[in-house]
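S.K.: Kindly return the folded structure for what I paste below:
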Amino acid sequence: MLGLIAAYHAAAASDDPAQALAAAEAQYVAADIDYLREDLPALFAESRDGLDRVQRIVRDLKDFSRVGEQEWQFADLHRGLDSTINILRYEIKHKAEVIREYGELPEVWCVPSMINQVFLNLLANAAQAIEHQGTITVVTAVEGDKVLIRITDTGSGIPPDILNRIFAPFFTTKGAGKGTGLGLSLAQDIIRQHHGRLFATSVPGQGSTFTIELPLSELQPSAPQPESAPDTLKPADNGNNT
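M.R.: Here you go, the predicted model:
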């Protein structure tokens, strides 16, 4: 484009403007300006879409880590679930469709970054448990004085003989070097520090459901400050895949 402008400028200043103009016209044809005129709006639109995606990724990472918010506070669990699902989008999209069945939830007293770490481990495990295309269903609800979050996958399921061991530290069904077996143990510890429960049910060959129960209270519970959440965004292996 700059070369074409220079060619027309040279034609205007040339002693033989007809010949210089002919050269500029030839360069105009070679540049296919009509094509560029049609294509540039689409290119600009793609660039804007790319910038929007980058902004969403940065926002989701910030929401997930809740930078500067490591203290107990009231938090929107749906916001944490959504940001975690978005972070795992590329790990999940080739394996499963995520179905969100959100109920009406009040904000919950918690350390958001730690709860998001639990969501990350459970959602990543759900995706890893699905060998081919399946679904991951996330259900939230209030039952009595508790908030429930259920994450169900249509994966391979967990055999009954190991279901009661999956929360044990270092338990894993993966080969050596492929996981530490700390993911579910860490998740359960975090939920216990929040005075809640984390448990699993499973049907081999059909899938598994992990349920989080957190207390619902308008008052701030007298809970000790939990340990800081792990810095890494990569979930630890935990034996959910069999």
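S.K.: drop to CA atoms for contacts and neighbour counts, all remaining ones
M.R.: Will do.
S.K.: for this protein, what's the longest helix?
M.R.: helix 33-65 (DSSP state H).
S.K.: buried set for the following helix or strand past that one?
M.R.: For helix 33-65, the following helix or strand on the C-terminal side (DSSP states H and E) is strand 73-75. Going by neighbour count (16 or more other CA atoms under 10 Å), the buried part of strand 73-75 is A75.
S.K.: which helices and strands does strand 73-75 pack with?
M.R.: strand 108-110 (3 or more CA pairs under 8 Å, 6 or more residues apart in numbering; DSSP states H and E).
S.K.: which strands and helices sit next to the strand it packs on?
M.R.: Secondary elements touching strand 108-110 (3+ CA pairs under 8 Å, 6+ apart): strand 73-75.
S.K.: would you list every one of the helices in this protein?
M.R.: 2-13, 17-31, 33-65, 77-87, 89-92, 112-129, 160-163, 183-193.
S.K.: For those, give me TSV that also has distance to Q220.
M.R.: TSV is the format used below for those (distance: least, CA to CA, whole Å):
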stretch	distance to Q220
helix 2-13	65
helix 17-31	68
helix 33-65	22
helix 77-87	16
helix 89-92	34
helix 112-129	15
helix 160-163	34
helix 183-193	14
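S.K.: Need the winner for burial among the ones you listed.
M.R.: Comparing these by mean neighbour count (mean count of other CA atoms under 10 Å), helix 112-129 comes out on top with a mean of 25.
S.K.: here's the other one to compare against:
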Amino acid sequence: RELRGLAPRLAAAAVEWGRTGEEAEVRLVARFQDRVGSGAALDPLAEAEAADDVADWLREQGLGQTVDLADDLAEHGVDRAELDALAAGLRPDALAAALAYLVPVLRIRTLAADAAEASERVVELVRRTSAYTNLDRAPQRDADLREGLEATLALMAPKLRNIRVRREYGGVPDLQAFPSELNQVWTNLIDNAVDAMGGEGELTISTRREGDHAVVEFRDTGHGIPAEALPNVFQPFFTTKDLGKGTGLGLHVSMDIVAQRHGGTMEVDSRPGDTRFVVRLPLARDPG
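M.R.: Model (predicted):
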């Protein structure tokens, strides 16, 4: 929508600039346009201060009516020194037309870069989603546990915003599994860990091989599970969460997927500040 509105603005400004600017001035503005916006982005406070300084400069040049350009110029890293250099090469009556042309050019360039970045993120999200759900693969296949863990972490990123995630991936071979179901297990365990930490803390996910089993461990720094509740955590409808925050089915379903569908085991050990869920999956299954 913003790009649609900028297009006619740029067209009108380009016509006016083409009518006003002399050849040397046009070249100067083109070089300025290519140069700005390549520095490091300012933090919001610094950008606001820069915009105020640019607005003062515009007023000093008798361009008070274009003070709304200050925010756009400051956002692209244009400061007083650069504006002084630009103005030195332009006739006074050409400066306003040059700035009116430059701002939509710079804004459109930013929007194009944002669109390209967003497209890349969409492609990555589709790839991660495919890895998470395995929609394009057979239900049971050779599974890379780390691939599933990373896909799950990517899709849960918003909930992990204030969680420090440590990865301690050891060498584990692929194993025959139902990857989308294991990803459901990883989701439940990560979700429980985040809730136990109140949305802030450290989650450590590790993988290793122990004999003929692959081991995946989730360790969090949350408040822990009361000792009297530990024997019941895998029972259906049992939950230690506040009323309305849990169904009591997540761990039960996860245990069913691990034990019944994959012939594995899941254990939990907990104390305040250190809760560990350990999933063990056989690397080879008996066909019978």
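S.K.: nearest to P215 of the first structure, of the helices of the first structure?
M.R.: Between P215 of the first structure and the helices of the first structure, the shortest separation by CA to CA is 10.2 Å, and it involves helix 183-193.
S.K.: And the closest one, what does it pack against?
M.R.: Applying 3+ CA pairs under 8 Å, 6+ apart, one finds that helix 183-193 of the first structure contacts helix 112-129, strand 197-203.
S.K.: Can you state the residues of the second structure onto which the first one aligns?
M.R.: This means helix 112-129 of the first structure. Per TM-score structural alignment, the counterpart of helix 112-129 of the first structure in the second structure is residues 179-196.
S.K.: Pull the distance from the matching stretch to the chain's centre.
M.R.: Relative to its chain's centre, stretch 179-196 of the second structure lies at 19 Å (CA atoms, centre = their mean, to the nearest Å).
S.K.: Mind reading off the mean deviation between it and the first structure?
M.R.: Comparison of stretch 179-196 of the second structure with the first structure after fitting gives an average deviation of 0.7 Å (mean CA distance after the TM-score superposition for the first structure).
S.K.: my guess is E91 of the first structure meets A127, correct?
M.R.: Yes. Judged on CA atoms under 8 Å, E91 of the first structure makes contact with A127 at a distance of 7.4 Å.
S.K.: gap between S202 of the first structure and P160 of the first structure?
M.R.: Here the criterion is CA to CA, to the nearest Å. By it, S202 of the first structure lies 8 Å from P160 of the first structure.
S.K.: Skipping its backbone neighbours, what lies nearest D220 of the second structure in space?
M.R.: L203 (4.6 Å; CA to CA, 6 or more residues apart in numbering).
S.K.: Surely that neighbour touches T221?
M.R.: Yes. Applying CA under 8 Å, one finds L203 of the second structure in contact with T221, separated by 6.9 Å.
S.K.: What does M156 of the second structure correspond to in the first structure?
M.R.: Taking TM-score structural alignment, the alignment pairs M156 of the second structure with L88 from the first structure.
S.K.: List the contacts of that match.
M.R.: L120, A124 (CA atoms under 8 Å, 6 or more residues apart in numbering).
S.K.: L163 of the first structure versus that one, what's the distance?
M.R.: Separation of L88 of the first structure from L163 of the first structure (CA to CA): 25 Å.
S.K.: list the contacts for the alignment partner in the second structure of I190 of the first structure?
M.R.: When the second structure is aligned by TM-score structural alignment, the residue opposite I190 of the first structure is I257. By CA under 8 Å, 6+ apart, the contact set of I257 of the second structure is E181, L182, V185.
S.K.: returning to that earlier point: what's the longest helix of the first structure packed up against?
M.R.: Looks like helix 33-65 of the first structure contacts helix 77-87, helix 112-129 (3+ CA pairs under 8 Å, 6+ apart).
S.K.: Point out the one among the ones you listed that comes closest to E69 of the first structure.
M.R.: helix 112-129 (7.5 Å).
S.K.: what residue is smack in the middle of the first structure?
M.R.: I87 (2.0 Å; CA atoms, centre = their mean).
S.K.: Identify the residue of the second structure aligned to F167 of the first structure.
M.R.: F167 of the first structure maps onto F234 in the second structure, by TM-score structural alignment.
S.K.: How about E213 of the first structure?
M.R.: With TM-score structural alignment as the criterion, E213 of the first structure lines up with R280 in the second structure.
S.K.: swap in D34 of the first structure?
M.R.: Match for D34 of the first structure (TM-score structural alignment): L102.
S.K.: OK, contacts around that match?
M.R.: V29, Q33.
S.K.: Could you do the one 3 residues further on as well?
M.R.: Under the criterion of CA under 8 Å, 6+ apart, the contact partners of V105 of the second structure comprise L10, Q33.
S.K.: Equivalent analysis for I136 of the first structure, please.
M.R.: A96, E97, V98, I99, L123, A126, A127, I151, T152, D153, T154.
S.K.: what's the closest non-adjacent residue to the second one?
M.R.: Take E97 of the first structure and drop its neighbours on the chain: the residue closest to it by CA to CA, 6+ apart is T135, 4.7 Å away.
S.K.: Tell me who's in contact with that neighbour.
M.R.: If you count contacts by CA under 8 Å, 6+ apart, then T135 of the first structure has K95, A96, E97, V98, I99, D153, T154 around it.
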